[in-house]
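**Student:** After the sequence you'll find the predicted model.
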Amino acid sequence: MVRYRERVWPSVWFFVAGALVIPAVILVFTPINRTVGAMIAIALYVLVVAALVASSPVVEVSDRILRVGSARMPLAVTGDVTAYTTRADARRAAGPGLDARAWLCLRGWAGTSARVDVADPHDPVPYWLFSTRHPERLRDAIVAGRAEPRAE
């Protein structure tokens, strides 16, 4: 059962800014061939959009697993969960408050983040810090997933 799922998409402005590549490429290719320039510009914009979509991680909490991008952690080894609900708090956690051993999955287009401590004494990573647009809902899903008894 999935308790929480989100894809951390870029905001619309990233796609709009990426579209600026179209007139720039057309301008460069106009003296050579305007049609070829338009085709290259559109192809380049499609690549920009594909790169933005591909770099948007999925954050998911299921009954037993926390998944961020391609990384997975059992809920049984998650410790405290901190929700950074303001851009300033998230920036402080990723800047001066960052432990260099932490596992990171941060995206500049998401202003909030979450920190999940790793309670496994054999894991050298002290915590995960990752972008999420709804850190409080994520925290609640992790806490609820840990609290539910497991039938083995």
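**Tutor:** The structure has been received and is ready for your questions.
**Student:** CA only for contacts and neighbour counts going forward, please
**Tutor:** OK.
**Student:** Scan this structure for its longest helix.
**Tutor:** helix 34-54 (DSSP state H).
**Student:** Just the buried positions in the host helix or strand of R91, please.
**Tutor:** Using DSSP states H and E, R91 maps to helix 87-94. Buried positions in helix 87-94, judged by neighbour count with 16 or more other CA atoms under 10 Å: D89, A90, R91, A93, A94.
**Student:** if we can go back for a sec, packing partners for the helix or strand just after the longest helix of the chain?
**Tutor:** Once helix 34-54 ends, the next helix or strand along the chain (criterion: DSSP H and E) is strand 58-62. Secondary-structure packing of strand 58-62 (3 or more CA pairs under 8 Å, 6 or more residues apart in numbering; DSSP states H and E): strand 2-7, strand 65-68, helix 135-147.
**Student:** Next up, a structure to set beside the first:
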Amino acid sequence: MQHTSAPYEERLTAPRSWWFACLLVGVAMALTLLPFGTLPLLGGLVGGTAVAAVVTSSYGSVRIRVVGDSLVAGEARIPLSALGGAHVLDPEEARAWRSYKADPRAFMLLRAYVPTALRVEVVDPEDPTPYLYLSTREPERLAAALKAVRTA
């Protein structure tokens, strides 16, 4: 039986505290609608919580995958042949590369709640993007997957 899963796949899910914040948004909406009665209060609680949860879920559903000969980061699909070296960034380096060291031409899949990242050079002469900045909880594993697929 052949196993066809991706050599690397990660979902950059939102932290648990954000889900609690969704409930707080619902409570705030309920309190806003309190003067209009019980039914609007309940509607505000449910509606506000639901809308905040949908936004949080959407923001935290972005994935990074190495599939076949491509790196899929969010909506971008980049052929591995266009990529060069990968540099693991610890939390301090990641902060620097998403702020004062950042190049405005870079592709940034940034989630501030993920402290580590991987910076991958773009070597395609036709592409003006100098590098990819990818927030990832497992930068060493992603770098290893990229290297393994390129050398295979």
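**Tutor:** Alright, I've got the coordinates. A quick note: this is a predicted structure, and the numbers were derived from the prediction, not measured.
**Student:** What's A143 of structure 2 aligned with over in structure 1?
**Tutor:** Aligning on TM-score structural alignment places A143 of structure 2 opposite R139 in structure 1.
**Student:** tally of neighbours for that match?
**Tutor:** 20 (other CA atoms under 10 Å).
**Student:** That one and V16 of structure 1, how far apart?
**Tutor:** 32 Å (CA to CA, to the nearest Å).
**Student:** what's the mean deviation for the helix holding R91 of structure 1 versus structure 2?
**Tutor:** Here the mean offset of helix 87-94 of structure 1 against structure 2 after fitting is 1.1 Å, by mean CA distance after the TM-score superposition for structure 1.
**Student:** matching residues in structure 2 for that helix?
**Tutor:** Going by TM-score structural alignment: helix 87-94 of structure 1 matches residues 91-98.
**Student:** circling back to that earlier point, now for the match of A143 of structure 2: which residues touch it?
**Tutor:** V81, T82, A83, A114 (CA atoms under 8 Å, 6 or more residues apart in numbering).
**Student:** What is the burial count for the first one?
**Tutor:** The one in question is V81 of structure 1. 21.
**Student:** wait, isn't it in contact with R115?
**Tutor:** Yes. Using CA atoms under 8 Å, V81 of structure 1 is in contact with R115, at 5.6 Å.
**Student:** so how far is stretch 20-29 of structure 1 off the chain centroid?
**Tutor:** 30 Å (CA atoms, centre = their mean, to the nearest Å).
**Student:** matching residues in structure 2 for it?
**Tutor:** Going by TM-score structural alignment, stretch 20-29 of structure 1 sits over residues 24-33 in structure 2.
**Student:** Mean deviation, that stretch versus structure 1?
**Tutor:** Relative to structure 1, stretch 24-33 of structure 2 is 1.5 Å off (mean CA distance after the TM-score superposition for structure 1).
**Student:** mind listing what's buried in that stretch?
**Tutor:** L24, V25, G26, V27, A28, M29, A30, L31, L33.
**Student:** Please apply the same query to stretch 28-48 of structure 1.
**Tutor:** Quick answer for stretch 28-48 of structure 1 (16+ other CA under 10 Å): F29, G37, A38, I40, A41, I42, L44, Y45, V48.
**Student:** same deal with stretch 133-151 of structure 1?
**Tutor:** Under 16+ other CA under 10 Å, the buried positions of stretch 133-151 of structure 1 are R133, H134, P135, E136, L138, R139, A141, I142, V143, G145, R146.
**Student:** Can you report how many residues lie near V125 of structure 1?
**Tutor:** Quick note: V125 of structure 1 (other CA under 10 Å) scores 16 neighbours.
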